[in-house]
Structure formats: structure tokens, C-alpha cells
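Participant: Can you look at this prediction? I've put the sequence above it.
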Amino acid sequence: MTGKILAALILVVAIVAGGAMYYLQVYAFYDEVPEDEAQISLTPMGSDAPEPLPFEGFEGIDAGSSPIRYRACFRTDLTLEEAAQSYKLYPDAVPRVAPGWFSCFDAEEIGQMIEDGRADVFLSERNIEFGIDRVVAITEDGFGYVWHEINECGDKSYDGTPLGEDCPAQPAG
């Protein structure tokens, strides 16, 4: 009898712990980014200073627990052709999966649009946090998607490789 009670107790604790971990990963750490606090910018060719991009219909989420949890969706009047002529492309960017409840950001669909040429990814801001770049995908139908990419310096920093001269100084700590 004691064995059955102990087994049931272990099972209940495991279910509660699993549910808590799921909740913490998918819901708890994310905060909504209010539209009035949103800043979307693109870096023009021949410059390192990002320029603000006019947008509307912003939806965004972020989490202080990781620098790569930022996701956002918006609409813009900037066409894909205009963006490609004026702003720096960001090659090999792959959208990161967002929580299922953040329905405007479908990483698989965005990735397919990039692959098919219906969207391009542009540099928004380099080293928004050490080793992390903010990128913006713009589609041919005027939608935009924002996420963070780990850049070369971030890759080197995280795997312990010496940073080299092309990386900015790493913050202390």
C-alpha cells in the first residue's frame, strides 16, 4: 500500500512539475511590447546607423530571460523592391519559432516566403545586445516580421572561440 501511495505521489509531482515547466517556457517569461514603445528600423546601404521605418499594426513580444526571444509583426508601405535597393540584406537569416499563442508570427511560413523570394531579410540593428543582431523580413505584400539572430561574434563568444578584431569589446560579466 505504501508503494502505491509513493508511486502516485511521484506521478502527481512529475505532472505538476511538467506543467509548470511548460507554462514557464511558453507563457510566463514573455511580455507584450506595446505599439507605442515599438521601434522598427533598417540599416541603409553604406551606413551603420539604422533609420526608423514607418509601420502600423504592430504586435510584439519579448522576454528578459533570453536575448533571442524577441518577435514582432507589422505592416509597412515600404515595398520589397524599395527595401532591396536601399537597405542592407541579412543573408542566411532563419526565423525563430514563436510560441503558438503569438499567432501573427509563423516561422515556417515566413521561412518559406524567404526561400521562395516573396520576402527578404534586412539588417535592422547590429549588436542590439552583444552578439545579437535584430533583423526584419519584409514581404512582397507589405507585411514585416522582426526577430533576433546570433551573429558571428555571438557564435564565437558562446562556443569559446577567440573573438578577433572584427568583434566589439565584450561587456564585462
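Facilitator: Good, I have the coordinates.
Participant: switch to C-alpha atoms for all contacts and neighbour counts from now on
Facilitator: Noted.
Participant: Pull the residues that contact the longest strand belonging to the chain.
Facilitator: If you go by DSSP state E, the chain has its longest strand at strand 119-129. With contact meaning Cα atoms under 8 Å, 6 or more residues apart in numbering, strand 119-129 is reached by 40-43, 50, 67, 80, 84, 87-91, 93, 110, 113-114, 132-140, 151.
Participant: can you pull the buried residues of that strand?
Facilitator: The neighbour-count check on strand 119-129 (16 or more other Cα atoms under 10 Å) flags 119-127, 129 as buried.
Participant: same question, stretch 63-83
Facilitator: For stretch 63-83, the neighbour count (16+ other Cα under 10 Å) marks 63, 67-76, 78, 80, 83 as buried.
Participant: Out of those residues, list just those in strands.
Facilitator: 71-75.
Participant: Residue 31: which of these is nearest?
Facilitator: Distance to residue 31 across those (Cα to Cα) is lowest for residue 71, with 10.7 Å.
Participant: For the residue lying closest to residue 150 once chain neighbours are set aside, which residues are in contact?
Facilitator: Once flanking residues are discounted, residue 150 sits nearest to residue 132: 4.6 Å by Cα to Cα, 6 or more residues apart in numbering. Contacts for residue 132 were tallied using Cα under 8 Å, 6+ apart; they are 67-68, 126, 148-151, 154.
Participant: Equivalent analysis for residue 152, please.
Facilitator: With contact set as Cα under 8 Å, 6+ apart, residue 152 has these partners: residue 131.
Participant: measure it to residue 144 for me?
Facilitator: Counting by Cα to Cα, to the nearest Å, the gap from residue 152 to residue 144 is 24 Å.
Participant: what's the answer for residue 49, then?
Facilitator: Distance of residue 49 to residue 144, given as Cα to Cα: 20 Å.
Participant: what about versus this one:
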Amino acid sequence: MAAWHRILALVALAGGTASLALAATPQAQEIRLVSISSGQPEPILTDGLKTTQDALAADYRGCFTTPLSLGMLTETFTVDPLAKPEPDTRGLSCYDPARLTEDLRTGEAVAFLSEPDITPGMDRVVAIYSDGRAYAWHQRHAAEN
């Protein structure tokens, strides 16, 4: 993990409001975003992660918060301008695809590429708001949308 991730983790943990998803944690229980500099997914700080049960299925949905600022995230991680929130077939009450779609359209939220090709033909995408609310889903590769 990059040194600045460790620093962010220590700062956030000192406040007692966030937990760090470490690389040893199962992929389903951590949220990663693709770094602009390395092109690789890197874990971010999350709190309260709720997901659908089958985390690698096409109908994956997740809700969480992050203490990381939207400014830092947009300067560090790959923005996904073609994000298209998928309907929720499992009833995860915190996930509202219609609201996400509108908020991405207006710039209220920003979408990031999380895990390219997490399953064949599917990417994980994460939308984050300036107040730290965040939502994740799987969608077909942008070229296939």
C-alpha cells in the first residue's frame, strides 16, 4: 500500500470514524479505486460497507461512507464519465439508482472506476458525494453500454 494511504488511514483512524480495508481483506469487503498514476485499483478508506450477498455477481450493489474528500479523490483516482447505475434487483434499501443517475448527471456525485473486469465483461463503479456518501455497482464495460 502506498505511503500516503497509510498516512490517510492513520489520520482517519485517529478520529475513530473510519476503517481501512486492507489488501488481505476479501475483495468483496473492500472498496478500491483505480489510481491515475499506477492504473491499478487501490483500497480506500470506508465505513459501514453494506453489500448484496454475492459480491462478484452482476447484480452487486453496495453502500458506504468515506472520509476522503471528493477533491483528493478526483485528483488521485480515475473518474468514470460513462457510469450508469444499474437497477437494484435485491432490494438494498440504501441504493437508489434513479437518484444516483440524476446526481451523476448534475455533478452532485462523481463516479470512479473501481475494479475493471471484476467479472468477465463487467466493471465495478463507485459514485461518491462530497459529504462522503458512496454507492457501488457492477455494470457492463463502457464500450458495451
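Facilitator: Received it, and whenever you're ready, just let me know what you need. Note that this is a predicted model, so its numbers are computed, not measured.
Participant: care to give me the TM-score?
Facilitator: Put the two chains on top of each other and the TM-score (TM-score structural alignment, normalised by the length of the second structure) is 0.74; 120 aligned residues with a Cα RMSD of 2.5 Å.
Participant: burial of the corresponding residue of the second structure for residue 114 of the first structure, as a residue count?
Facilitator: Using TM-score structural alignment, the partner of residue 114 of the first structure in the second structure is residue 104. Residues near residue 104 of the second structure, counting by other Cα atoms under 10 Å, number 20.
Participant: Let's verify residue 104 of the second structure: helix, strand, or coil?
Facilitator: helix (DSSP: H, G, I helix; E, B strand; the rest coil).
Participant: For the residue positioned nearest the centre of the first structure, list the residues it contacts.
Facilitator: The centre of the first structure sits closest to residue 147, judged by Cα atoms, centre = their mean, with a distance of 2.5 Å. Going by Cα under 8 Å, 6+ apart, residue 147 of the first structure touches 68-72, 95-96, 134-136.
Participant: so the helix or strand hosting it aligns onto which residues of the second structure?
Facilitator: The secondary structure element spanning residue 147 of the first structure is strand 143-150 (assigned by DSSP states H and E). Under TM-score structural alignment, strand 143-150 of the first structure corresponds to residues 133-140 of the second structure.
Participant: and what of stretch 79-98 of the first structure?
Facilitator: Per TM-score structural alignment, the counterpart of stretch 79-98 of the first structure in the second structure is residues 69-88.
Participant: in the matching stretch, what's buried?
Facilitator: Across stretch 69-88 of the second structure, burial judged by 16+ other Cα under 10 Å covers 70, 73, 77-80, 83-86, 88.
Participant: so how far is the first residue of it from its last?
Facilitator: Taking Cα to Cα, stretch 69-88 of the second structure runs 27 Å from one end to the other.
Participant: Settle this for me: residue 36 of the second structure is touching residue 76, isn't it.
Facilitator: Yes: Residue 36 of the second structure lies in contact with residue 76 (Cα atoms under 8 Å); the separation is 5.8 Å.
Participant: now the nearest residue to residue 130 of the second structure once chain neighbours are set aside: how far from residue 110 of the second structure?
Facilitator: Counting by Cα to Cα, 6+ apart, residue 130 of the second structure lies nearest to residue 70, which is 5.4 Å off, once chain neighbours are set aside. Distance, residue 70 of the second structure to residue 110 of the second structure, by Cα to Cα: 8 Å.
Participant: again, but for residue 4 of the second structure
Facilitator: 22 Å.
Participant: Show me where the second structure has its helices.
Facilitator: Assigned by DSSP state H, the helices in the second structure fall at 3-14, 70-76, 97-106.
Participant: ok, then the element right after the longest helix seen in the first structure?
Facilitator: Of all the segments assigned as helix in the first structure under DSSP H, the longest by residue count is helix 2-23. Going down the chain from helix 2-23 of the first structure, the next helix or strand is strand 31-33, by DSSP H and E.
Participant: could you say what helices and strands that next one packs with?
Facilitator: With contacts taken as 3 or more Cα pairs under 8 Å, 6 or more residues apart in numbering; DSSP states H and E, strand 31-33 of the first structure sits against strand 56-62.
Participant: how about the strand it packs on: buried residues?
Facilitator: Those would be 58-62, for strand 56-62 of the first structure by 16+ other Cα under 10 Å.
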